[in-house]
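Trainee: Predicted model follows, preceded by the sequence.
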Amino acid sequence: MNDINFIKLLKKEEPFLDHKNAVLSAPIRHLFMIGVVWHLNKQRRNINLLEIGSWFGASTLSWAQGIIKFADKGSSITCIDAWMPFFDMDIHTNEIYAKEMEQLLESDFAYNVFLHNMGTIKNKVKTQHFRGKSENILYQLKSNIYDIIFIDADHTYEPVKKDIQGSLRLVKEGGIICGDDLNLQLNEIDKNNALKNKHKDFIEDPLTKKKFHPGVTLAVSEVFGEVSSWGGFWAMQKINGTWVKFSLKNMEVIYPNHFTAEHTEKAKSHFNDIKDSLY
């Protein structure tokens, strides 16, 4: 099912996420993406969103669903992704998921699935994308133009830090910067071990025995300290020029309508497990 010609046979109006690599992180995090749009709906109706790292477009579709429900028709989504191999395979040579992602990028399968999925919302939300490295694109953008910036690209330390730093000036007052895959915050891990492995995508923490992305944990902590976090999705809001935590208490829980039955079931099960400790 990794043949580009297969994509041409898909129904143009239906998203394609029935692929084992389509939703790489915990599906529950998409609920909080929509929740962030719900949160901003209290303050503004027009939302302009920047997504750094789009892959197949699953998260883009979730953001779009939130915008369609909670924002006005003047809202927009801009995506940045190189859709090119990025793993250092000398370091990640034994990681099967890395090899699979590299193949999907090299063949342009991931990019073409993204284009297909964006086509399913073209008449509902204004979208555009820039194909290239975020570090080469972010600095060219105007300051204070986005209400939400979502970071979900290369998870090793240097790229995460660059994406965060390059995004800060782009967020409007009252806006939100957020990201995926903050499995553990700095106060939960062995920091020295994380520093030794910050060039790696995914490792096990010796203290908790849990797997996490050391680059994400370190970079987020260095810029913001402790952040708002729900099920691995992190966020901070810009209030009077300062980055502060915020709550999604009483948010409307919405499951993405583009999810497969398996994704939805995973999200529901995970949400039920953690909902009492979320806020």
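Mentor: Cool, got the structure.
Trainee: contacts and neighbour counts: CA atoms only from here.
Mentor: Will do.
Trainee: that's a strand at residue 20, yeah?
Mentor: No: assessed with DSSP: H, G, I helix; E, B strand; the rest coil, residue 20 is coil; it does not lie in a strand.
Trainee: give the contact list for it.
Mentor: Under the criterion of Cα atoms under 8 Å, 6 or more residues apart in numbering, the contact list for residue 20 is empty.
Trainee: which one is the residue nearest the centre of the chain nearest to, not counting chain neighbours?
Mentor: In the chain, the centroid-proximal residue (Cα atoms, centre = their mean) is residue 152; its distance is 3.9 Å. Leaving aside its sequence neighbours, residue 152 sits nearest to residue 53 (Cα to Cα, 6 or more residues apart in numbering; 4.9 Å).
Trainee: What is the burial count for that neighbour?
Mentor: When neighbours are counted by other Cα atoms under 10 Å, residue 53 registers 22.
Trainee: That one contacts residue 86, correct?
Mentor: No: Residue 53 is beyond contact range of residue 86, at 11.8 Å (criterion: Cα atoms under 8 Å).
Trainee: shared neighbours of these two, which are they?
Mentor: residue 154.
Trainee: Residue 215 is in contact with residue 186, correct?
Mentor: No: Residue 186 lies out of contact with residue 215 (Cα under 8 Å); the separation is 10.7 Å.
Trainee: this is the other structure I want to compare:
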Amino acid sequence: MENNNTTRGEDRVKAVNQNLAQSRRAAIMAALARKAFTDKVKALEIGVWYGAGSTNIWLDNFMPGSDLVLVDAWRPYASSADVSGDDFGAANWDYAKMDSLSSEAFLSAFLNVRKFENEIDDKNVSLIRGKSSALLPLFKEGCFDFIYIDADHKYESVKADIVNAKRLVNKKFGIVCGDDLEKLPTPELVDLARQYKDRDYIKGDYGYHPGVCLAVSEEFASVNMSDGFWWVVCKNGEFLTDQLGLEYLQAE
């Protein structure tokens, strides 16, 4: 006889997308990881969720011997404005359900790492549960060659993650990148974002994550972007967009 509790749990998991790395975006992410480094790297992923999207891209494309540190709070993150919703809120996105799956997401990420270790195990993977704002200051300056940011998308959290990433990235050569920058910052989008700092996403004619847009605009003069994925190169302490650009990553 089928266990109804198990069935309901599986339905809840299926109702929320576990792999948020779409195909076009994933191709650029993979190319960046593969082309930026020809040797093993020390990489940090801030925001892991199910560990079924970006995490697999890094595991597949970084060189053997690389170190990958995965950090996520795996706890409810939606603001009251996100959950209550309105005509300007995210369409077709159930924040309450998303928050309720944080434990399942943590278990999935753990099992994904264990599966990798059992089948390939050519990289060192560390899984750390905790708020990035509390954990990232514990790492020493310049200790990561590659940092990917895709955690809480509200402004204060994104801002803190980027500030920490700029301190932690290898100043000689490193990459800081992230997700959910659907539109490059413009004065109009930045002004609107300042009104919705507590929102994950706003729709209407805009369709973007205001916190990501605002934080990126404040911390970088410019960034490369493709299909929401953004990146900059840190070289000799400067953050640049004229290296590892989109055309170079698309060329094989």
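Mentor: That came through fine. Keep in mind it's a predicted model, so treat the numbers as computed, not measured.
Trainee: Mind checking how well the two chains overlap by TM-score?
Mentor: Overlay of the two chains. TM-score (TM-score structural alignment, normalised by the length of the second structure): 0.84; 234 aligned residues with a Cα RMSD of 2.6 Å.
Trainee: buried ones in stretch 204-219 of the first structure?
Mentor: Buried residues in stretch 204-219 of the first structure, counted by 16 or more other Cα atoms under 10 Å: 205, 212, 213, 214, 215, 216, 217, 218, 219.
Trainee: and which of these is nearest residue 76 of the first structure?
Mentor: Comparing these against residue 76 of the first structure with Cα to Cα places residue 216 closest, at 26.5 Å.
Trainee: For that closest one, give its distance to residue 177 of the first structure.
Mentor: According to Cα to Cα, to the nearest Å, residue 216 of the first structure stands 14 Å off from residue 177 of the first structure.
Trainee: okay, how far is it across stretch 138-157 of the first structure, tip to tip?
Mentor: With Cα to Cα applied, stretch 138-157 of the first structure spans 18 Å between its terminal residues.
Trainee: I misspoke; the intended subject was stretch 154-173 of the first structure.
Mentor: This stretch, stretch 154-173 of the first structure, spans 27 Å end to end (Cα to Cα).
Trainee: quick one: the strands in the stretch 1-150 of the second structure?
Mentor: Along the stretch 1-150 of the second structure, counting by DSSP state E, counting those that start in this stretch, strands occupy 42-46, 67-72, 124-129, 146-149.
Trainee: Minimum distance to residue 29 of the second structure: which of the ones you listed has it?
Mentor: Proximity to residue 29 of the second structure, assessed across the strands of the stretch 1-150 of the second structure by Cα to Cα, is greatest for strand 146-149 (10.0 Å).
Trainee: how close does the closest one sit to the first structure?
Mentor: Comparison of strand 146-149 of the second structure with the first structure after fitting gives an average deviation of 0.3 Å (mean Cα distance after the TM-score superposition for the first structure).
Trainee: For that strand, which helices and strands make contact with it?
Mentor: Applying 3 or more Cα pairs under 8 Å, 6 or more residues apart in numbering; DSSP states H and E, one finds that strand 146-149 of the second structure contacts strand 42-46, helix 155-168, strand 173-178.
Trainee: How far does it sit from its chain's centre?
Mentor: 7 Å (Cα atoms, centre = their mean, to the nearest Å).
Trainee: so that strand corresponds to what in the first structure?
Mentor: Using TM-score structural alignment, strand 146-149 of the second structure lines up with residues 148-151 of the first structure.
Trainee: Name the residues that touch the matching stretch?
Mentor: Under Cα under 8 Å, 6+ apart, the answer for stretch 148-151 of the first structure is 47-53, 160, 163-164, 167, 171, 175-180.
Trainee: thinking again about what came up before, most tightly packed of the strands of the stretch 1-150 of the second structure?
Mentor: Stretch with highest mean neighbour count among these: strand 146-149 (a mean of 26; mean count of other Cα atoms under 10 Å).
Trainee: Need the helices and strands packed on strand 146-149 of the second structure in JSON lines (columns: distance to residue 85 of the second structure).
Mentor: As requested, those are exported to JSON lines (distance: least, Cα to Cα, whole Å):
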{"stretch": "strand 42-46", "distance to residue 85 of the second structure": "26"}
{"stretch": "helix 155-168", "distance to residue 85 of the second structure": "18"}
{"stretch": "strand 173-178", "distance to residue 85 of the second structure": "25"}
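Trainee: which stretch among the ones you listed comes nearest residue 140 of the second structure?
Mentor: Nearest to residue 140 of the second structure, of all these, is helix 155-168, at 6.6 Å by Cα to Cα.
Trainee: mean deviation of that closest one from the first structure?
Mentor: Mean deviation for helix 155-168 of the second structure: 0.6 Å (mean Cα distance after the TM-score superposition for the first structure).
Trainee: May I see the buried residues of that helix?
Mentor: Of the residues in helix 155-168 of the second structure, 155, 157, 158, 159, 161, 162, 164, 165, 166, 167, 168 count as buried by neighbour count, 16+ other Cα under 10 Å.
Trainee: Same question for stretch 169-179 of the second structure.
Mentor: Neighbour-count burial for stretch 169-179 of the second structure, with 16+ other Cα under 10 Å as criterion, is recorded at 169, 170, 171, 173, 174, 175, 176, 177, 178, 179.
Trainee: Identify the farthest-apart pair in those.
Mentor: Farthest pair in those, by Cα to Cα: 171 and 179, 21.7 Å.
Trainee: circling back: please flag which of the buried residues of stretch 204-219 of the first structure sit within helices.
Mentor: Using DSSP state H, the subset of these located in helices is 214, 215, 216, 217, 218, 219.
Trainee: Looking at the alignment, what corresponds to the fifth one in the second structure?
Mentor: Spelled out, that is residue 218 of the first structure. Per TM-score structural alignment, residue 218 of the first structure is aligned with residue 214.
Trainee: Surely its match is in contact with residue 187?
Mentor: No: taking contacts as Cα under 8 Å, residue 214 of the second structure lies outside contact range of residue 187: 10.0 Å.
Trainee: residues in contact with residue 83 of the first structure?
Mentor: Residues in contact with residue 83 of the first structure (Cα under 8 Å, 6+ apart) are 55, 105, 108, 110, 111, 131, 132.
Trainee: Buried ones among those?
Mentor: Listed as buried from these are 55, 105, 108, 110, 111; burial here means 16+ other Cα under 10 Å.
Trainee: follow-up on the earlier one: and the residue nearest to the centre of the first structure, what does it touch?
Mentor: Residues near residue 152 of the first structure by Cα under 8 Å, 6+ apart: 51, 52, 53, 54, 179, 180, 181.
Trainee: and the gap between it and residue 70 of the first structure?
Mentor: Per Cα to Cα, residue 152 of the first structure is found 23 Å from residue 70 of the first structure.
Trainee: swap in residue 212 of the first structure?
Mentor: Applying Cα to Cα, the value for residue 212 of the first structure to residue 70 of the first structure is 32 Å.
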